[in-house]
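A.B. asks: Got a predicted structure plus its sequence, pasted below:
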Amino acid sequence: MLFQVRMDVNIPRDLPVDQVDQIKATEKSYSQDLQQQGKWRHIWRITGQYSNISIFDVESNEELHNILQGLPLYPYMTIEVVALNRHPSSIRDDDR
């Protein structure tokens, strides 16, 4: 199942810098592992914002939910999920 996920990050300004740096490092490792597994297919920054648009390829809504809740930055995010379906006019044989 393919999903488009927008993540807007809002880290509190009073959070200690070393704690923020640790969270970001853990987040990067977590996301890169999911990318290597093929579950987090694409990630793009949104220019001028601390936000991204990502494409996930997972088995179920629950799997995506668990992945998103596992993000170290999750407590500081607003997340919007859009389920994607193949368009009948697509010239691609698959979604890869």
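C.D. replies: Sure thing, it's come through. Residues are numbered from 1 along each chain as shown.

A.B. asks: make it CA atoms for all contacts and neighbour counts henceforth
C.D. replies: Noted.

A.B. asks: where along this structure do the strands fall?
C.D. replies: For the chain, the strands defined by DSSP state E cover 2-9, 40-45, 51-57, 77-84.

A.B. asks: Save those strands as CSV, and put in distance to residue 29 too.
C.D. replies: CSV is the format used below for these (distance: least, C-alpha to C-alpha, whole Å):
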stretch, distance to residue 29
strand 2-9, 17
strand 40-45, 12
strand 51-57, 16
strand 77-84, 18
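
A.B. asks: Included below, for side-by-side comparison, is a second structure:
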Amino acid sequence: MLFLVRMDVRLPPSMPKEEADALKATEKAYSQGLQRQGKWPHLYRVVGEYANYSIFDVADNDELHTLLSSLPLFPYMEIHVTPLARHPSSIH
């Protein structure tokens, strides 16, 4: 199943820089692992915001929930999920 996911990150301004940097490094490693597995095939930055749009290709809602809630930055994110279906006019 394909899902379009928007993630907005809101780290607390009081978080020490070293802690934020370590959290971001852990997040990067985790997300790149999911990309290599093919579960996170597309990741796009939203220009001018600490946010992204991503496409996930997972078995079902439960798998997506598990992957998203396992993100190290999850406690600091606002996430919006849109299930996707093939469009009848698509040539793919």
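C.D. replies: Yep, that arrived. Nothing here was measured: the structure is a model prediction, and the numbers come from that model.

A.B. asks: Would you give the TM-score for this superposition?
C.D. replies: The TM-score (TM-score structural alignment, normalised by the length of structure 2) is 0.99; 92 aligned residues with a C-alpha RMSD of 0.4 Å.

A.B. asks: Let's have the strands of structure 1 in TSV, adding mean neighbour count and distance to residue 25 of structure 1.
C.D. replies: Formatted as TSV, the strands of structure 1 follow (neighbours: other C-alpha atoms under 10 Å; distance: least, C-alpha to C-alpha, whole Å):
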stretch	mean neighbour count	distance to residue 25 of structure 1
strand 2-9	20	15
strand 40-45	15	16
strand 51-57	19	17
strand 77-84	14	16
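
A.B. asks: Next up, the contacts around the closest residue to residue 26 of structure 1 other than its chain neighbours.
C.D. replies: Once flanking residues are discounted, residue 26 of structure 1 sits nearest to residue 72: 6.7 Å by C-alpha to C-alpha, 6 or more residues apart in numbering. Contacts for residue 72 of structure 1 (C-alpha atoms under 8 Å, 6 or more residues apart in numbering) come out as 23, 24, 26, 27.

A.B. asks: of those, closest to residue 61 of structure 1?
C.D. replies: In terms of C-alpha to C-alpha, no member of the contacts of residue 72 of structure 1 lies closer to residue 61 of structure 1 than residue 27, at 21.0 Å.

A.B. asks: hang on, isn't residue 59 of structure 1 packed against residue 1?
C.D. replies: Yes - using C-alpha atoms under 8 Å, residue 59 of structure 1 is in contact with residue 1, at 5.7 Å.

A.B. asks: Quickly note the distance from the closest residue to residue 11 of structure 1 other than its chain neighbours to residue 33 of structure 1.
C.D. replies: Distances taken as C-alpha to C-alpha, 6+ apart put residue 76 closest to residue 11 of structure 1, at 5.5 Å, once the chain neighbours are dropped. As judged by C-alpha to C-alpha, to the nearest Å, residue 76 of structure 1 and residue 33 of structure 1 stand 21 Å apart.
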